[in-house]
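# please find the sequence and the predicted model below.
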Amino acid sequence: MTAPAVVLVGPMGVGKSTVGELLAQRLGTAYRDTDADVEAAAGKPIAEIFFDEGEPHFRALERGAVRTAVAEHGGVLALGGGAVLDEGTRALLADLPVVYLSMDVEEAVRRVGLGAARPLLAVNPRRQWRELMDARRHLYEEVARAVVATDDRTPEEVAQAVLDALELKDA
């Protein structure tokens, strides 16, 4: 069984995709994003899945995408912000090199913006982001081998901090 070289978890807008692509380049491996897998399988954006079929349907698609990616992908893997809500997903991550990319609420609002297509932040994004983080932070920390703060860091600096935290070398 192939295991991911690095798994990135954290809230929406933290930079998992950008940092993940940089890490994959530096490690000479492939990058994969389970949100992109879900969108490809459903044939539509996540916001539309939420609107058309609801969050439970999206979470079921997400669980399947994570299971498949963890089993198949040997490179850098980024999980959707809510993937850690699922107990089975957390169990899958138990022995993997998981890094939680963290950021504070002001940075999140700046990055995610107030009008972006984020179904869970449709009303009062600041409060909703705080509530999401209150529900998820301990889960990110539970699955992570390392925590890397992204506040006031460039994506390149975050990628290097991830490599350092996991004691990985560039390809």
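Alright, I've got the coordinates.

# make it CA atoms for all contacts and neighbour counts henceforth
Noted.

# pretty sure residue 69 belongs to a helix, no?
Yes: residue state for residue 69 (DSSP: H, G, I helix; E, B strand; the rest coil) corresponds to a helix.

# number of nearby residues for it?
Around residue 69 there are 22 other residues, counting by other CA atoms under 10 Å.

# so it sits right up against residue 34, yeah?
Yes: with contact defined as CA atoms under 8 Å, residue 69 counts as touching residue 34 (7.2 Å).

# mind listing what residue 112 touches?
Applying CA atoms under 8 Å, 6 or more residues apart in numbering to residue 112 gives the contacts 12-13.

# now it: how far from residue 26?
Using CA to CA, to the nearest Å, residue 112 is found at 26 Å from residue 26.

# for this protein, what spans make up the strands?
For the chain, the strands defined by DSSP state E occupy 6-9, 31-33, 76-78, 98-102, 146-149.

# alongside the first one, take a look at this:
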Amino acid sequence: MDSVGAGNLVKSNTENSTERNIERNIYLVGPMGAGKSTVGRLLAEALNLTFFDSDHYIEEITGVTIPYIFELEGESGFREREKRAIEALTAKEGIILSTGGGAILAEENRRQLSDNGIVIYLNVSPEVQYERVRFDNQRPLLQQDDPQAVLEALYLIRDPLYREVATYTAFSDNIPPKVVVSGIIESIVQNRSPLPEWLIGSDNR
């Protein structure tokens, strides 16, 4: 398996090569704290595509925050809104989409994502997740006595679903976002699977 150096943002033999190979939307899935929004914005900038975040999209459409939706409608109400958002966003062309951590729970969402684009699973350990999000009070599911235990439980449930829908899996625990972006672009442009060795964790299949 080939590997490349950090920071080598591939536009291999030109923009035309990139445009020819990036013919589909790119959707980022993974748990909270995986870096989906950061990686998504960098990908959009590098590929000259439009970035969307499904949670932000829902907030813009409703005019209220995600925590407020959870408080008013519960998780089930939010998930219904999320389905409608995923359906609308996957109908667009030329986008990078960062999805919410639980978006893959609905079979309909998984189908929409896999049918309409390239799906990147940003995998991160629950321990690193906790360090990244423990002070974020905008995460409704973490407003519990033991948020780390919640993250571990969610990981066990959701990891198989992320893998089910993923075209590529990138392990992002200790890898800078720009390096993750480089590996993703290189693999898509060169139509290579799996990702470079330095971008996949030992637990990836």
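Looks like it arrived, so ask away. Predicted, not measured: the structure shown is a model, and the values here were computed from it.

# what do residue 69 and residue 34 of the first structure both touch?
Common neighbours of residue 69 of the first structure and residue 34 (CA under 8 Å, 6+ apart) are residue 77.

# quick one on the thing from earlier: which one of the strands of the first structure lies nearest to residue 132 of the first structure?
Relative to residue 132 of the first structure, the nearest member of these by CA to CA is strand 98-102, separated by 13.0 Å.

# other SSEs contacting that closest one?
Using 3 or more CA pairs under 8 Å, 6 or more residues apart in numbering; DSSP states H and E, the elements in contact with strand 98-102 of the first structure are strand 6-9, helix 125-143, strand 146-149.

# of those, which is nearest residue 98 of the first structure?
Closest of these to residue 98 of the first structure is strand 6-9, at 4.6 Å (criterion: CA to CA).

# the closest one vs the second structure, average distance?
In the superposition against the second structure, strand 6-9 of the first structure averages 0.5 Å from its aligned positions (mean CA distance after the TM-score superposition for the first structure).

# stretch 156-165 of the first structure maps to which residues in the second structure?
Under TM-score structural alignment, the counterpart of stretch 156-165 of the first structure in the second structure spans residues 178-187.

# nearest the geometric middle of the second structure, what residue?
In the second structure, the centroid-proximal residue (CA atoms, centre = their mean) is residue 28; its distance is 2.5 Å.

# how many neighbours does residue 107 of the first structure have?
Residues lying near residue 107 of the first structure (other CA under 10 Å) number 16.

# again, but for residue 167 of the second structure
18.

# to which residue of the first structure is it aligned?
When the first structure is aligned by TM-score structural alignment, the residue opposite residue 167 of the second structure is residue 145.

# mind checking how far its match is from residue 120 of the first structure?
Distance, residue 145 of the first structure to residue 120 of the first structure, using CA to CA: 27 Å.

# over to residue 96 of the first structure?
Computed as CA to CA, the residue 96 of the first structure to residue 120 of the first structure distance reads 28 Å.

# now swap in residue 109 of the first structure and tell me
Distance from residue 109 of the first structure to residue 120 of the first structure, counting by CA to CA: 13 Å.

# map residue 44 of the first structure onto the second structure.
That one, residue 44 of the first structure, aligns with residue 64 by TM-score structural alignment.

# nope, residue 35 of the first structure is what I was after
With TM-score structural alignment defining the correspondence, residue 35 of the first structure maps onto residue 55 in the second structure.

# what about its match, neighbour count?
21.

# if we ignore the residues flanking it in sequence, what's nearest it?
residue 100 (6.2 Å; CA to CA, 6 or more residues apart in numbering).

# cool, and residue 130 of the first structure?
Per CA to CA, 6+ apart, closest to residue 130 of the first structure is residue 105, 6.7 Å.

# for the equivalent of that neighbour over in the second structure, what are its contacts?
Matched to the second structure by TM-score structural alignment, residue 105 of the first structure sits across from residue 126. By CA under 8 Å, 6+ apart, the contact list for residue 126 of the second structure reads 148, 151-152, 155.

# pull the most distant pair out of those residues.
With distances taken as CA to CA, the most widely separated pair in those is 148 and 155, at 10.6 Å.

# return the distance of residue 66 of the second structure relative to residue 140 of the second structure.
According to CA to CA, residue 66 of the second structure and residue 140 of the second structure sit 8 Å apart.
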